[in-house]
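1. coordinates for the following, if possible.
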Amino acid sequence: MNNAPHRPYVMIVGTGGTIASSGSGTVDYHNYKVSSTVEQILSSVPEVGRLAELVTDQPVNVDSFRIDNASLLKIARSVEAAAADPEIDAVVVTHGTDTLEETAFFLHLVIRTAKPIIVVGAMRPAGSLSADGPLNLYNALVVATSEAAWGKGVLVVANNHVYGARDLVKRDTSAIAAIEGSKYGVIAEICGDEVHFAHTPARPHTLDSEFVLSSIQQLPVVDIMFDHQGAGQHLYQASVAAGSKAIVVAGMGNGSLSAGARQGAFLAHQAGIPFIRSSRTGQGIVAPLNSDAEFGIITGGSLTPQKARILAALAIASGKKSDEMQSIFDRY
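-> Model prediction:
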């Protein structure tokens, strides 16, 4: 009789990024290229094999700044298939940090499972001095195989910390501690082979989300505009003319709009497409204003512009109408 303890099965979904890259030398931290498959990444970190039985999938293998709507859906379908497999106990997604927060938030809203889904990346390429990818990957497996990680939605691991997919941000261009939890902070810390949770994500996600990935064939174009002093309306005109299905503006302060951006809201209103106010400050809650009602402007709450874009695209792809969008942003 075999009394050996159960070894969890974890699917590693590789998508590329710095964690799968190499440069011209050990101190080349910027001019590197994706060079490794997910299997090659795992072979360079054999320690992860003692934590779980590993299987792999490679839906894409690119820098994360190259991920488009079609790639995002392809990644999500790979994760969804893995999560639905009764033999798989958890999923780890290796991903570039440039757009990690967007992919993680999308998965957080569409993968209907209580199983741990962990997204992990690196700030330094694999062959560089003091590369962070190997330990980040090991720590991702520590979290993925922890019973405490079940039911908490999509989590992101970086630098011995765990963040909720909704609230994490990349705060630095190249620092090793670029991934942060915004003002909502770290939700868990990894110590050795244990993860210690201090908080639980409060907004709906995964099993509590109303969004169904299988019903989405493609994601609509949603543009982000960066507002500033003296901004014009020409970019808004171009966005509407190009057929954008929604516009997110990274407004000043509390999502304040310049005269040009205000005219852009009018153009969007005329075209019948949602116009969402977020903030270029990077954190804080964008509060509703009395002036929003004139053009049906939607407030993005505490979502960054890039995450407001993800939520808007997902809502539109799921058949939500303009008059339903504010309640969507209030809920998620």
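2. drop to CA atoms for contacts and neighbour counts, all remaining ones
-> Noted.
3. next structured bit after the longest helix anywhere in the chain?
-> For the chain, the helix that runs over the most residues, judged by DSSP state H, is helix 69-84. Per DSSP states H and E, the first helix or strand lying C-terminal to helix 69-84 is strand 90-94.
4. which residues sit against that next one?
-> 8-17, 19, 38, 79, 82-83, 115-121, 137, 140-141, 144-145 (CA atoms under 8 Å, 6 or more residues apart in numbering).
5. now show me the structure for the sequence below, then we'll compare the two:
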Amino acid sequence: MAPSSLRPLPQIVVLGTGGTIAGTATGDPSLPGYTAGVLGVEDLLKEVPTLGSLAQIQTEQVANVDSKDMTFAVWTRLAGRVMHWLAQPSIQACVITHGTDTLEETAYFLSLVLPLDKPVVLTAAMRPATALNADGPQNLLDAVRVATHPEARGIGVVCVLHGVVHAARDVAKINTHAVEAFSSGERGPLGEIEGEHLRLWRRTPPESGAPFALPAAEAWPRVELLSNVAGTDGAVVRCLVESPCLHPRLRGLVVAGTGGGTVSRELEAALEAAAAQGVSVKVASRVGPLRGGDDDGLSAVKLRVRLLLELAAIGTPLRP
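-> A predicted model of the protein is given here:
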């Protein structure tokens, strides 16, 4: 018997949150109709029997939702369970199954609240588990390979999809149907997984200010996301700031601006008035990540995630 075969398998945990990877077809499995978040994480692992040769795996079902329905309450619970498992010396890494719609937001959120010493690998699928050409099993296998690979130590939070390793900060969904639906933009991915081999080309530096404190499920501030488009004025901003439904809970506004993060003159005036009333205002670009400044490289949706945690951490007073 070879000496390597005597080594104990690494121990990891796989947490399920639902998504298309856990979806089932409502009719003909060759057609696109399906319901997300049906199967449990144990069912997903049964479809990849070779996982047992890679790791000793424990599982936990944190949620089972379509990721378009992701909530702060699920985020809080998910992060708490990841922290619980990774605090155990025997656990080497955590893999999370997730839906594709908000995968990039959840990944970036986790990168801001978790320590970076053990890998946290998110994976997903563009086709439901019952599809004839389901991509979930291979993505799950690749995710476990990355999570258990010695080179992944200290890699932080990453997304593994279609054989590609993406940084949480950079990954974005760019296609609604192709299996190669994610990109890392100009920076490019961190690496790739090919068979048993992991090739890492770069690593991402720690996020400034991280790890942020994890907000309680009921203590998340309200931060709205707007976009600057032709004909935009300041009416929506004024309504948000003055709305009795949101006041005084509205704590921040993120705007996906045109070009290099520009906004119309009327919208700019309304944003300045909102800031004067204590609302934190941030501007990204709807074209792509801006360069320079503390928010370098963040899309509007990720800038919102960061602002949520910044406001929760500093305890910005609610407006009178």
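6. TM-score of the superposition?
-> Once superposed, chain against chain, the TM-score is 0.90 (TM-score structural alignment, normalised by the length of structure 2); 308 aligned residues with a CA RMSD of 2.1 Å.
7. picking that back up, from the contacts of strand 90-94 of structure 1, which land in strands?
-> Taking DSSP state E as the definition of strands, the contacts of strand 90-94 of structure 1 contribute 9-14, 117-120.
8. please check those and keep the buried ones.
-> Buried members of these, counted by 16 or more other CA atoms under 10 Å: 9-14, 117-120.
9. let's have those in JSON lines, adding distance to Pro46 of structure 1.
-> Output for those, formatted as JSON lines (distance: CA to CA, whole Å):
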{"residue": "Tyr9", "distance to Pro46 of structure 1": "16"}
{"residue": "Val10", "distance to Pro46 of structure 1": "15"}
{"residue": "Met11", "distance to Pro46 of structure 1": "16"}
{"residue": "Ile12", "distance to Pro46 of structure 1": "14"}
{"residue": "Val13", "distance to Pro46 of structure 1": "17"}
{"residue": "Gly14", "distance to Pro46 of structure 1": "16"}
{"residue": "Ile117", "distance to Pro46 of structure 1": "21"}
{"residue": "Ile118", "distance to Pro46 of structure 1": "19"}
{"residue": "Val119", "distance to Pro46 of structure 1": "19"}
{"residue": "Val120", "distance to Pro46 of structure 1": "17"}
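10. among those residues, which one lies nearest to Val248 of structure 1?
-> Val119 (25.4 Å; CA to CA).
11. just to revisit the earlier point, just the ones in strands among the contacts of strand 90-94 of structure 1 now: which is nearest Arg66 of structure 1?
-> So of these, ranked by how close each gets to Arg66 of structure 1 (CA to CA), first place is Gly14, at 14.6 Å.
12. ok, the closest one to Pro59 of structure 1 distance?
-> Remark: distance between Gly14 of structure 1 and Pro59 of structure 1 (CA to CA, to the nearest Å) = 7 Å.
13. now do the longest helix of structure 1: distance to the chain's middle.
-> 13 Å (CA atoms, centre = their mean, to the nearest Å).
14. by how much does that helix deviate from structure 2 on average?
-> After superposition onto structure 2, helix 69-84 of structure 1 sits on average 1.0 Å from its aligned residues (mean CA distance after the TM-score superposition for structure 1).
15. and the helices in structure 1?
-> So, for structure 1 - with DSSP H - the helices run 38-43, 69-84, 100-110, 133-144, 234-241, 259-271, 292-295, 305-317, 325-331.
16. quick one, the second one and helix 305-317 angle?
-> So the one you mean is helix 69-84 of structure 1. 80 degrees (axes from the mean of the first three to the mean of the last three CA atoms, to 10 degrees).
17. repeat that for the fourth one.
-> Between helix 133-144 of structure 1 and helix 305-317, the angle formed by their directions is 50 degrees, by the same axes, to 10 degrees.
18. for the stretch 151-300 of structure 2, what spans make up the strands?
-> Assigned by DSSP state E, counting those that start in this stretch, the stretch 151-300 of structure 2 shows strands spanning 157-161, 164-167, 172-173, 182-183, 191-194, 197-200, 222-227, 250-257, 280-285.
19. could I get these as a markdown table with mean neighbour count and distance to Ala213 of structure 2?
-> Compiled in a markdown table, the strands of the stretch 151-300 of structure 2 are given as follows (neighbours: other CA atoms under 10 Å; distance: least, CA to CA, whole Å):
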| stretch | mean neighbour count | distance to Ala213 of structure 2 |
| --- | --- | --- |
| strand 157-161 | 29 | 17 |
| strand 164-167 | 27 | 21 |
| strand 172-173 | 19 | 25 |
| strand 182-183 | 22 | 29 |
| strand 191-194 | 18 | 29 |
| strand 197-200 | 16 | 30 |
| strand 222-227 | 17 | 17 |
| strand 250-257 | 24 | 17 |
| strand 280-285 | 22 | 19 |
